[in-house]
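> Have a look at this prediction, sequence included:
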Amino acid sequence: MSSPVEIPFQSIVTIDRQNSTPVYLQISRQMINAIQRGVLYTGARLPGTRSLAEILEVHRKTVVAAYNELDAQGWIELRPNKGTFVTQKSPANSANPLPFNADYLIKYPQKAGFAFEESMLLDRPVSVSKAELEFTDGLPDVRLAPMDKLAKAYSSVLRRNNNRKLLSYSHVEGNAFFRAKLADYLNNTRGLHIGKENIITTRGIQMGIYLASMLLLKKGDNVVVGNLSYYVANMIFQQAGANIISVPVDEQGISVEAVRKLCETKRIRMLYITPHHHYPTTVTLSAERRMELLNLSVQYGFIILEDDHDYDFHYNSSPVLPLASADPAGMVVYIGSFCKALAPGLRSGYIVAPQNLITELGKFRRIIDRQGDLMMEQALGELLDEGEIQRHIKKAQKVYHQRRDLLDTLLRTHFDEYLNFKTPPGGLAIWTEWRKDINLMRLSKTCLKQNLHLPQTLLFQTGQLSAMRLGFGNLDEGEIRTAVEILNYSINL
């Protein structure tokens, strides 16, 4: 049996006086750590409270409290007239103690001790910058979000006794009241003919794509996307084991003829489209092509996954209704969200589909997110019922329209010799195609030095294409002017 003098307690226990954790807990937790790792092995005799207090330079009562904590958790035992010992019930293995290393006791391991598959497929080129200005790929301005209205509604929901049931488990499809009001909203704004039974709520567009992919795709399935397409959706499809086949996109949207030719030679399981404003080029899928795609989906039996991420923002005329509004055969799975209408941090999305598919999606949803935030959904449902969200979208639409027009004018004024673009009819971004001799990555780095961030995800440069997707929604008019000035300065260096 070892003498307590032989145990290097000053190395085992490191006390941080700036830490908010009480000192006695710091001592007990680090000693538990030492026991678990075999540094303090089973049967080791510990110093008396007075001796350990002197070693650690703390008050004796602190050590007494630490020992009481260790005793209560079963790590040590007090033997009358003999002393304090690491309990025989300890899981530590005295025959094979780990090599002593003080850092080992207080640091979390940097790498897992077991093998697992790391996915390069899911790597996402997200770059975080401290620059004051940033062009996004089409994010809204969170400063416009109706937080006072939402806070009032949410607070009211929390205070009502009859809403306490929302704090318990409920329907996996989401808050029933919210889904009913959302169905009314979608029927009125998108020409759908649905009820709450046709909706399951999600945490945004990406979760909707993921749930649909996990349920509807299997390894080897063919998914058709536009060239170019939304990179996150592509990653999700590939993670599900699907093969991605791209088809051209022109000024009227995705090529129906290319889809038809594929169907004649391959079995297509799914077509993924962002028809209102194609990502990233912002073109609108024509009404004629929408009907042709619906007919093809029935003829060849493929699913249409319709991602309508920014339907709420259109400036020149009424938006073209989604494919889901003209789908009598049940071939369209419609995905949308309020993340852009309100704010990205308010993760509120939804999937619209036939009831039997919603039921099955609910089973998948239960695994990763039992039911969502029922309280927040209740508040959003009440805001929809009162027309607050509709009024906010109408006001925000005017602001974004002005910002689009300003960026459009500035780009034409300062960059006419460098790029070509068409004014998008809606959405929160402008697709710009630049001269091929311009190195967009170099331009991005130069802009960053001037406090303007151009994320890598906005840059599309190949041998045939040199383009940028410039989101204006998050910038006010003054910020747009400054950002364009920096861009102009950087390109002329």
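Here it is on my side, so go on. Numbering: from 1, shown residues only.
> rest of the way, CA atoms for contacts and neighbours
OK.
> For the stretch 1-150 of the chain, which segments count as helices?
9-12, 23-36, 49-56, 60-72, 102-106, 147-159 (DSSP state H, counting those that start in this stretch).
> Following the last one in sequence, what is the next regular element?
In other words, helix 147-159. Per DSSP states H and E, the first helix or strand lying C-terminal to helix 147-159 is helix 176-190.
> Put this next to the previous one:
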Amino acid sequence: MIPYKTIIKIDRAIKQPVYIQLTNQFIDLIKERTLPPQAKLPGSRTLSDLIGVHRKTVVACYEELTLQGWIESIPKKGTFVHKDIPILQQQKWIEKTVSKKNDITGFSFKQNPILDQNFPQDYLDDYMYVNDGVSDERLTPVKELSIIYRKISNKKHTLKYMNYGTTYGNPELRDTLVSYLNETRGLNITKDNILITRGSQMGMFLASQLLIENQEYIIVGETNYSSADTTFEFAKAKLLRVRVDKNGLDTNAIERLCEKYAIKAVYTTPHHHHPTTVTLSAQRRMHLLNLAKTYRFAILEDDYDYDFHYNHAPILPLASHDTHGNVIYVGSICKTVAPVYRVGYLIASKDFVDECAKLRRFVDRQGDAILELTFSNFIKDGSLDRHIKKVVKIYKARRDLFCKLLKQELSDYLSFEIPKGGMALWVVLNENYSWDRVTKVAKQHKLIISEWQCYDVENANHNAIRIGFARNNEMEARAFVKRFKETMQDIDV
């Protein structure tokens, strides 16, 4: 038997729950092949006695491992390591005339149709807008952030941040995020591996500009985050699409494309795939990492809503399993706190981060050092963790209510799976209806559905769009569903 008593280490001094510590150590044992596929795990009582934890902690750990796809329970036989976990290859970490209104220029310039997306620029008070999953700005901890910002601004030593600074971002925030992300996301990074950005979109832009030469291939989902598609097309990439099912991106399809094309990168939102909300399975995570190693492509991992999970603990990002420097990991604090605070990060091997920092100088020069310093303090004093716990509870309640209302009032017209996390639903319209027609009639009920076409660029005819729930309180959720129902009833007339 494996000496669990000596190899499992529980640290009760850190904030991470014991069952998560135990879960992550089992994942390491499985990845290292100390626990090979189909290896039998000890019973919960046996393991709890061996390592000195409560049996319920072991049960919670096994449940988490099962949800993530690392183990499986076979009735009357026991609990076993999943038989289909691929071997993870290991290597060290290395990332005309001018009009009177001046509407028309007197010179030529490039107009790129790739950038033509009709996002709403103005919002009317009487209208409700379908969003694809955004936080509620009314929950922003403005008071706490204001106090920290004011206190920092009044200190003399802060004056040094008022001048031009490093393109890598505020040094204190980089140090803070290294510790925070290593602890909460299982990363193994240093300050050299992180660049502060103005949100994850900036990270994707910098990465794509450095990764892609003209007409090189990047793989994305058949359904994918439309802004990511635009970013890659703007970098003159050729997009190859693979299907997305209940287990996320089809990595077998990715492998077949790798055999045919020279793939430069794969873009993925593995925690909650955008837009469908599905999670990339453990088997496919390992398979994708192995493919990146074999075919030497980058994995651009956009972990846009890691903090929002309701049914189980957040699944560790691909970057936490990367041992050979293939993953570029981007994320942000904007989604968690409020979109107006443009603070994000790009994490990769040092050489890639260094090159991103050079390019950033000619895009944005530097970020807001005082705001970055504010968020460093906000994280260190525990305020971010407290805010996350608060909003996760609220968003879970809003998810449950929104799903309940949709099922009660609109089940004849649409269907959906309740998402395990995130801030949006993937809603499939009954085949007797079209979003084109729904959009036009909805506007008469002061309900705006914009850019619904972006969810089916491949004309797969899945008849689905993404609808956010997190920003609507109970009254707003009921009003939204009421307007939606009235829209559908009008169509039926």
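Ah, there it is. Since the model is a prediction, treat every value here as computed from it, not as a measurement.
> Nearest to residue 177 of structure 1, out of the helices of the stretch 1-150 of structure 1?
Nearest to residue 177 of structure 1, of all the helices of the stretch 1-150 of structure 1, is helix 147-159, at 12.5 Å by Cα to Cα.
> which residue numbers in structure 2 go with the closest one?
Under TM-score structural alignment, the match for helix 147-159 of structure 1 in structure 2 covers residues 142-154.
> Check stretch 298-306 of structure 1 too.
Stretch 298-306 of structure 1 lines up with residues 293-301 of structure 2 when matched by TM-score structural alignment.
> List the buried residues for the matching stretch?
Under the neighbour-count criterion of 16 or more other Cα atoms under 10 Å, stretch 293-301 of structure 2 has 293, 296, 297, 298, 299, 300, 301 buried.
> Dump those to TSV, plus distance to residue 193 of structure 2 and secondary structure.
Shown next, in TSV, are the buried residues of stretch 293-301 of structure 2 (distance: Cα to Cα, whole Å; DSSP: H, G, I helix; E, B strand; the rest coil):
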residue	distance to residue 193 of structure 2	secondary structure
293	19	helix
296	19	coil
297	18	coil
298	15	strand
299	15	strand
300	15	strand
301	15	strand
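> could these go into a markdown table alongside distance to residue 229 of structure 2?
Formatted as a markdown table, those follow (distance: Cα to Cα, whole Å):
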| residue | distance to residue 229 of structure 2 |
| --- | --- |
| 293 | 24 |
| 296 | 21 |
| 297 | 18 |
| 298 | 16 |
| 299 | 15 |
| 300 | 12 |
| 301 | 14 |
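> Looking at these, which one is closest to residue 411 of structure 2?
Closest to residue 411 of structure 2, out of all of the buried residues of stretch 293-301 of structure 2 and judged by Cα to Cα, is residue 301, at 34.4 Å.
> which residues does that closest one contact?
267, 268, 269, 270, 318, 319, 327, 328, 329, 330 (Cα atoms under 8 Å, 6 or more residues apart in numbering).
> Tell me how far the residue nearest the centre of structure 1 lies from residue 426 of structure 1.
For structure 1, the residue sitting closest to the mean C-alpha position, by Cα atoms, centre = their mean, is residue 206 at 7.1 Å. In this view, residue 206 of structure 1 and residue 426 of structure 1 are 21 Å apart by Cα to Cα, to the nearest Å.
> Likewise for residue 200 of structure 1?
Relative to residue 426 of structure 1, and taking Cα to Cα, residue 200 of structure 1 is found at 27 Å.
> Between these two, point out the one with more neighbours.
Ranked by neighbour count (other Cα atoms under 10 Å), residue 200 of structure 1 and residue 426 place residue 200 first, with 28 against 25.
> Give me the three-state assignment for the more buried one.
For residue 200 of structure 1, the reduced secondary structure class is strand; criterion used: DSSP: H, G, I helix; E, B strand; the rest coil.
> returning to what we had before: identify whichever of the helices of the stretch 1-150 of structure 1 lies nearest to residue 484 of structure 1.
Closest among those, once you apply Cα to Cα, is helix 147-159, at 29.6 Å.
> Mind listing what's buried along that closest one?
Within helix 147-159 of structure 1, the residues that count as buried by 16+ other Cα under 10 Å are 149, 150, 153, 154, 157, 158.
> Stretch 218-237 of structure 2 now?
218-226, 228-237.
> can you give me how far it is from the chain middle?
Put simply, stretch 218-237 of structure 2 sits 15 Å off its chain's centre (Cα atoms, centre = their mean, to the nearest Å).
> okay, and that stretch goes to which residues in structure 1?
Counting by TM-score structural alignment, stretch 218-237 of structure 2 pairs with residues 223-242 of structure 1.
> how long is the matching stretch from one end to the other?
First-to-last residue span, stretch 223-242 of structure 1, Cα to Cα: 7 Å.
> From the rest of the structure, what touches that stretch?
121-122, 206, 209-210, 213-214, 217-222, 243-249, 254, 259, 268-273, 278-281.
> Show only the entries of the residues you listed found in strands.
Among those, the ones falling in strands (DSSP state E) are 222, 243-249, 254, 270-273.
> Pull out the buried members of these.
222, 243, 244, 246, 247, 249, 254, 270, 271, 272, 273.
> Give the aligned equivalent of residue 182 of structure 1 in structure 2.
By TM-score structural alignment, residue 182 of structure 1 lines up with residue 177.
> Nearest spatial neighbour of that match, chain-adjacent residues omitted?
Nearest residue to residue 177 of structure 2, sequence neighbours excluded (Cα to Cα, 6 or more residues apart in numbering): residue 376, at 7.6 Å.
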